[in-house]
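Undergrad: dropping the sequence and predicted coords here.
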Amino acid sequence: MKFNKQSKPIPQLLKTFIFCVCLSTLSLLQAGDTTNWVSDNNGSWFDDNNWVEGFVPSDGIDVAFGIVNPNNNRDQVDIDNAGNGVILPNSEIRFERKITFSDASANGDPLLADDGLAFQNMRINGAGGAAVVFNVPVTADTVSSNRHGGIFNREINIKNILAVSQHQDRWQINASAIAPISYLLIDESRGPDGDTLDGAFRVNSDLEFNRLEHVWGRMRIAESIFVEVATYLYTDHTKQLENNNINPIFINASAILRVADFIIYDKENDVITRQEKGSYGSLDNEDVDFQVDFIIGEGQLIVHDDDVLFADGFDTPQI
């Protein structure tokens, strides 16, 4: 039996169609493009049907979750991937709605999750008075927010946290960090009236920071928590009567905030001073060396002069 080696030519119209489909697919996958989660969807990250563009994002493709609608229900996103998680180290993920990330294989228990999220940058703006909730480990170079922030219920590996927030009312770090956090900025940008502050940056787990800049807003350290900071730059507004006590440091009972280099910027007089070694506490704390008006709670801030060298090589920086 002989086969005819000649094949029929592909019609020009079909060639054009195939070319356009291929070109369209390639354009969707270009680095820097954005893939959008289908709003009000609950389900697996790895289901193409949950993405507006019809495909699961790959590395280099940015990811977006919705447009703000305070009345929408919280989207539940499952990243169960047999322990491989979602790893997009060259992508940015953005949130503009209420989202919870979990690992279905953990049956709702964050401590059992073996899948995590890894992105270059995360912009976590919640909605409707609710934060973005992470019941899985999170890795990122920079995590920022200007609304509500994030709740982290599993370990984090984040270099920079920028809590520059109109409603800084939901930030919570409830788990440990794999490495010291290089930089934390707390600056709630809601105007000069202290009464407009509606929340705090809450630390509910032992953490280390290389540099912490506390400009405007509240810092809350939970009971019995130990926080180590190489350099803490604190902006003191307490001498401005109209802005009294708008950014206190809350240190609850038995908690310790240990700082190598504690620097206070007096906003009213435009003066920077380094604080001397010793223990600092609230005005009614008789167990400390220095009673100050910007600390609230029964815990202590301890300034020491020991050398600080964190495990990842961050040493005490100069202002």
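TA: Sure thing, it's come through. Everything numeric here is computed off the predicted structure, so don't read it as measured data.
Undergrad: from here on, just use CA atoms for contacts and neighbour counts.
TA: Noted.
Undergrad: could you point out which element follows the helix or strand where Asn160 lies?
TA: Using DSSP states H and E, Asn160 falls within strand 156-163. Using DSSP H and E, the next helix or strand after strand 156-163 towards the C-terminus is strand 172-173.
Undergrad: for the next helix or strand after that next one, name the packing helices and strands.
TA: Using DSSP H and E, the helix or strand that directly follows strand 172-173 along the chain is strand 181-187. When contacts are defined as 3 or more Cα pairs under 8 Å, 6 or more residues apart in numbering; DSSP states H and E, strand 181-187 sits against strand 156-163, strand 207-216.
Undergrad: now render those strands as TSV, adding distance to Val303 and mean neighbour count.
TA: Converted to TSV, the helices and strands packed on strand 181-187 look like this (distance: least, Cα to Cα, whole Å; neighbours: other Cα atoms under 10 Å):
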stretch	distance to Val303	mean neighbour count
strand 156-163	23	21
strand 207-216	14	22
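Undergrad: which of those strands sits closest to Ile99?
TA: strand 156-163 (17.7 Å; Cα to Cα).
Undergrad: between the closest one and strand 181-187, how many degrees?
TA: Strand 156-163 and strand 181-187 are oriented at 30 degrees to each other (axes from the mean of the first three to the mean of the last three Cα atoms, to 10 degrees).
Undergrad: in a strand, Thr25, correct?
TA: No: using DSSP: H, G, I helix; E, B strand; the rest coil, the secondary structure at Thr25 is helix, not a strand.
Undergrad: count of neighbours near it?
TA: Using other Cα atoms under 10 Å, Thr25 has 11 neighbouring residues.
Undergrad: dropping in the other structure now:
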Amino acid sequence: MALLASCVVWMPSPAVAFGTIDGGGQNREHERITRAAMACPAGAESDGDCFEPKSLDQLAGHGKSFGAVGAPDRTEVSVPAAHCDDADYLDGSYPRTRAQASGSLLDCVNHLRGRFREAVDIAADLLDDQGELVGAEVDLGTDCVLDPGSEQRAKCKTVEAFGRALHGTQDFYSHSNWADAADPSRAIGADNPPGLNLPAPSAVLDLRGTSAPAVPAALSTGCFVLRDRVPGVEACEGRITHAGLNKDNGLIDPSTGSTTEPTTPRGKVGDNFAKAVAGAIVETRHQWQDLRAALEAGYGRQKASLMICALTHDDPLNDCRRRSPATVVVVISIGLIGLVGAGFLLFRMRRQA
């Protein structure tokens, strides 16, 4: 959630998640995390694990474009489930129960599961009835438009749905205490909740699943209102707040994922900002692996391979069609005909000799 913005014009509002723009305390953190996780090495063709430059631009954003991962900061800025907010809990005397906090966290997980399933479903439109790529559906002659009403290309719509899921999973590491540590110089409390110091990926973010995930007893995300502060006010009075828990902002190297200059209070404690970013990078890669697995489970290995190629390659029609079943059959047939012909010619030559 950071600033309510469009790709051309933006208006300031409180920074409330990994950043999406340059300015207002943000450093395009979502874009940089996504690039560190998903970019192919310079000049390398994608093998399905990474995204080539133009395709990565659509997922991560570039210039003034938010990219798919930044889309929730345009249209879901006030939806807590899109950013894993409001799942706060502290053992002892606290305004919310563990069950209430877990319910809010499940709202987030279910919201992201919906986006994940949306990506899997839309991917079907990348192929025609014969299992071949549809040129108009994978073309990137122009950037994707983050507007479901006007964007029709299946590649863009699939990438956007997946990017929206990634946004929430990345925010989970900034907005929760999953990977961080409390300030050791202060007592544990609502303004200094305990840190779990757990690794990524998180089993809580099982977007392929359908059941409620197991939630650690001390897991918390921050309560958020527009007047976000410590101590909390309005609905967040007496509660762990986003302002007190987030590790949203700092500098991230988009190539290596290394971090410097954290700016939020919780992010400045130890290496909390670095842990949040590292967790988000690992989770991003994990979710891409899970999406690939979901495509294979839903469409079969051959079609899924073609879909994955189309999503990750900048020129799918030239780079991926050779991988389609029909093309493979043709190539093998031509090869076999050539071998038979060469054998027959060699036989004739030996007979004549």
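TA: In hand now; what should we look at? Remember, predicted model here, so these are calculated numbers, not experimental data.
Undergrad: TM between them?
TA: TM-score of the superposed chains, computed with TM-score structural alignment, normalised by the length of structure 1, equals 0.23; 124 aligned residues with a Cα RMSD of 6.3 Å.
Undergrad: quick one on the thing from earlier: determine which of the helices and strands packed on strand 181-187 of structure 1 approaches Cys22 of structure 1 most closely.
TA: Here strand 156-163 is closest among those (Cα to Cα), at 37.6 Å.
Undergrad: can the helices and strands packed on strand 181-187 of structure 1 go into JSON lines with extra columns for distance to Tyr280 of structure 1?
TA: Converted to JSON lines, those look like this (distance: least, Cα to Cα, whole Å):
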{"stretch": "strand 156-163", "distance to Tyr280 of structure 1": "25"}
{"stretch": "strand 207-216", "distance to Tyr280 of structure 1": "17"}
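Undergrad: go through these and name the closest to Ser44 of structure 1.
TA: That would be strand 156-163 among those, by Cα to Cα, at 21.9 Å.
Undergrad: run the angle between the closest one and strand 207-216 for me.
TA: 10 degrees.
Undergrad: can you spell out which helices and strands pack onto strand 156-163 of structure 1?
TA: Counting by 3+ Cα pairs under 8 Å, 6+ apart, strand 156-163 of structure 1 packs on strand 138-145, strand 181-187.
Undergrad: one step back: out of the helices and strands packed on strand 181-187 of structure 1, which is closest to Val133 of structure 1?
TA: Of all those, strand 156-163 comes closest under Cα to Cα, at 12.8 Å.
Undergrad: if we can go back for a sec, could I get the helices and strands packed on strand 156-163 of structure 1 as JSON lines with mean neighbour count and distance to Thr16 of structure 1?
TA: Formatted as JSON lines, those follow (neighbours: other Cα atoms under 10 Å; distance: least, Cα to Cα, whole Å):
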{"stretch": "strand 138-145", "mean neighbour count": "22", "distance to Thr16 of structure 1": "42"}
{"stretch": "strand 181-187", "mean neighbour count": "21", "distance to Thr16 of structure 1": "52"}
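Undergrad: and Tyr265 of structure 1, which of those strands is closest to it?
TA: Per Cα to Cα, nearest to Tyr265 of structure 1 of those: strand 181-187, 14.1 Å.
Undergrad: next secondary structure after the closest one?
TA: strand 201-203.
Undergrad: quick one on the thing from earlier: between the strand holding Asn160 of structure 1 and strand 138-145, how big is the angle?
TA: Using the same axes, to 10 degrees, strand 156-163 of structure 1 lies at 0 degrees relative to strand 138-145.
Undergrad: could I get the helices and strands packed on strand 156-163 of structure 1 as TSV with distance to Gln76 of structure 1?
TA: Formatted as TSV, these follow (distance: least, Cα to Cα, whole Å):
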stretch	distance to Gln76 of structure 1
strand 138-145	16
strand 181-187	28
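Undergrad: of those strands, which approaches Val229 of structure 1 most closely?
TA: That would be strand 181-187 among these, by Cα to Cα, at 9.5 Å.
Undergrad: the helices and strands packed on strand 156-163 of structure 1: which one's closest to Arg202 of structure 1?
TA: Closest among those, using Cα to Cα: strand 181-187, at 10.9 Å.
Undergrad: what helices or strands is the helix or strand containing Thr231 of structure 1 leaning on?
TA: Taking DSSP H and E as the definition, Thr231 of structure 1 sits inside strand 226-236. For strand 226-236 of structure 1, the contact count by 3+ Cα pairs under 8 Å, 6+ apart identifies strand 207-216, strand 256-266 as packing neighbours.
Undergrad: try it again at 10 Å.
TA: strand 181-187, strand 207-216, strand 256-266, strand 271-274, strand 300-303 (3 or more Cα pairs under 10 Å, 6 or more residues apart in numbering; DSSP states H and E).
Undergrad: just want the angle from the second one to strand 226-236.
TA: Strand 207-216 of structure 1 runs at 20 degrees relative to strand 226-236, counting by the same axes, to 10 degrees.
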